[in-house]
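Trainee: 3D, please:
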Amino acid sequence: MRQAILALGHQILKESCKDLSPELQQPEQLITDMWETMQAADGCGLAAPQIGQPIKLFIVDSQSIYENLDETGRATYFSKGDTGIKETFINAKIINYSEQYWEDEEGCLSIPKLFQPVSRPWQITIDYYNANLEHQVRTFSGTTARIIQHEYDHTRGVLYIDHLKPLTKKIIASKLKKIKKGRVSTSYPIKYQSNNKL
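Mentor: Sure, this is the predicted structure:
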């Protein structure tokens, strides 16, 4: 079932999330809801706190991005042999970052209609459990690594705008205020802190 996505201003988006525990009821349903919610919003990633669940769980779809790029785009944004992923990450921890950084524009379903360039490591290694609760340690690069880092940040209470320079934050301050006050329309259900507008 599709869920409303929490907008900038909700305290839960700034909280450090807890591990997904065996006691959680119906994690499969939560994961299914997240995929449905993300796809309906035309997103490429979604973290559990964005739908009000402060747990270390997020999903990533870089495969759709890869499929929509031409050969030049694929060579720019993906490493050779990488065709993207559709993956669930549970209790993830990034255990290694490459020294090589690259900058690309990022957006967020919780911060609608705002995009800013963010610098991140090109490659990461991450320790996590997949949707079948199988332990994984995998290395990702390019756009796939970027989306993972963005969603991983969500589970630590960090938003992509937190990576921006102070001057950039000042420049976009009025736009952020509009989002917090619910003055931005979206094609997907979104829940604002100020007036609980859906």
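Trainee: hey, let's count contacts and neighbours off CA atoms from now on
Mentor: Will do.
Trainee: end to end, how far does stretch 119-126 reach?
Mentor: For stretch 119-126, the separation between the terminal residues is 19 Å (C-alpha to C-alpha, to the nearest Å).
Trainee: scratch that, stretch 39-56 is what I was asking about
Mentor: 20 Å.
Trainee: and that stretch, how far from the chain's centre?
Mentor: On the basis of C-alpha atoms, centre = their mean, to the nearest Å, stretch 39-56 is displaced by 7 Å from the centre of the chain it belongs to.
Trainee: what's it in contact with?
Mentor: 2-7, 12-13, 15-20, 34-35, 38, 57-62, 64-65, 90-92, 109-110, 147-148, 151-152, 154-155, 187-188 (C-alpha atoms under 8 Å, 6 or more residues apart in numbering).
Trainee: Please point out which parts of that stretch sit buried.
Mentor: Buried residues in stretch 39-56, counting neighbours by 16 or more other C-alpha atoms under 10 Å, are found at 41, 43-56.
Trainee: quick one more, to check against the first:
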Amino acid sequence: MKLPIVAYGDPVLRKKAEEIDEDYPQLKELISNMFDTMYGAHGVGLAAPQIGLPIRLFVIDATPFADDEGAEEGLKDFKKVFINPIIVEESGEKWNFSEGCLSIPDISEEVSRYPNVKINYLDENFEEHEVDLTGLAARVVQHEYDHIEGKLFTDKLGPLKKAMIKSKLDNISRGQVRVDYRMKFPAQKKGR
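Mentor: This next block holds a predicted model:
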């Protein structure tokens, strides 16, 4: 089932998310719905805060990047569930890449991130993993990890860029944006 994606300006996107355990209600269904929602919005990652849940959970399917010219090895099968993840290490020289976000539609900006990341997490069966990721896989993980830390990619922009997109961000929170997926807008009156 496709769920509505929470738009920029909603307080849930600024909360540091809470850990969950295997008794979290209807977790398997939630994970399935998150993948459906992500695919329906043509995304490659989706964090639980983006559907209004302040929990440490995100899903990724970076296979669309595998078809790009010069794509890195490993993206073809990079479909994962991350529960209670912890970034253990970030390394390398930061590099810029244009990022967007399903909660911030129609805005993409160059964001500087580390090329390498080591992350510890639980999968959907609550089995523990620790993996080293590089390139786009590392970038997508860092972007989604930021969501569960209450951060957005726009936080990484310089003051001038932030000022230039402020009115667009305000419009998004008011629902003055066109998207082909369901969204919940914080500045719209309830019941509309």
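Trainee: Helices of structure 2, start to end?
Mentor: With DSSP state H as the definition, structure 2 shows helices at residue ranges 27-40, 63-66, 135-148, 159-173.
Trainee: out of these, nearest to Glu93 of structure 2?
Mentor: For the helices of structure 2, proximity to Glu93 of structure 2 was assessed by C-alpha to C-alpha; helix 135-148 is nearest, at 11.3 Å.
Trainee: Please work out which residues of structure 1 line up with the closest one.
Mentor: The alignment of helix 135-148 of structure 2 onto structure 1 (TM-score structural alignment) spans residues 142-155.
Trainee: one step back: make a markdown table out of the helices of structure 2 and add distance to Trp95 of structure 2.
Mentor: Formatted as a markdown table, these follow (distance: least, C-alpha to C-alpha, whole Å):
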| stretch | distance to Trp95 of structure 2 |
| --- | --- |
| helix 27-40 | 25 |
| helix 63-66 | 17 |
| helix 135-148 | 9 |
| helix 159-173 | 17 |
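Trainee: what's the most buried one of the ones you listed?
Mentor: Most buried of the helices of structure 2, by mean neighbour count (mean count of other C-alpha atoms under 10 Å): helix 135-148, with a mean of 22.
Trainee: Which residues does it contact?
Mentor: Contacts to helix 135-148 of structure 2, defined as C-alpha under 8 Å, 6+ apart, come from residues 13-17, 44-50, 54-58, 60, 62, 72, 75, 78, 85, 113-117, 152-153.
Trainee: Check the spacing between Lys184 of structure 2 and Ile172 of structure 2 real quick.
Mentor: Lys184 of structure 2 is 10 Å from Ile172 of structure 2, where distance means C-alpha to C-alpha.
Trainee: Tyr8 of structure 2: how many residues sit nearby?
Mentor: Look at Tyr8 of structure 2: counted by other C-alpha atoms under 10 Å, it has 27 neighbours.
Trainee: So it is in contact with Asn171, correct?
Mentor: No: contact between Tyr8 of structure 2 and Asn171 fails when scored by C-alpha atoms under 8 Å: they sit 9.4 Å apart.
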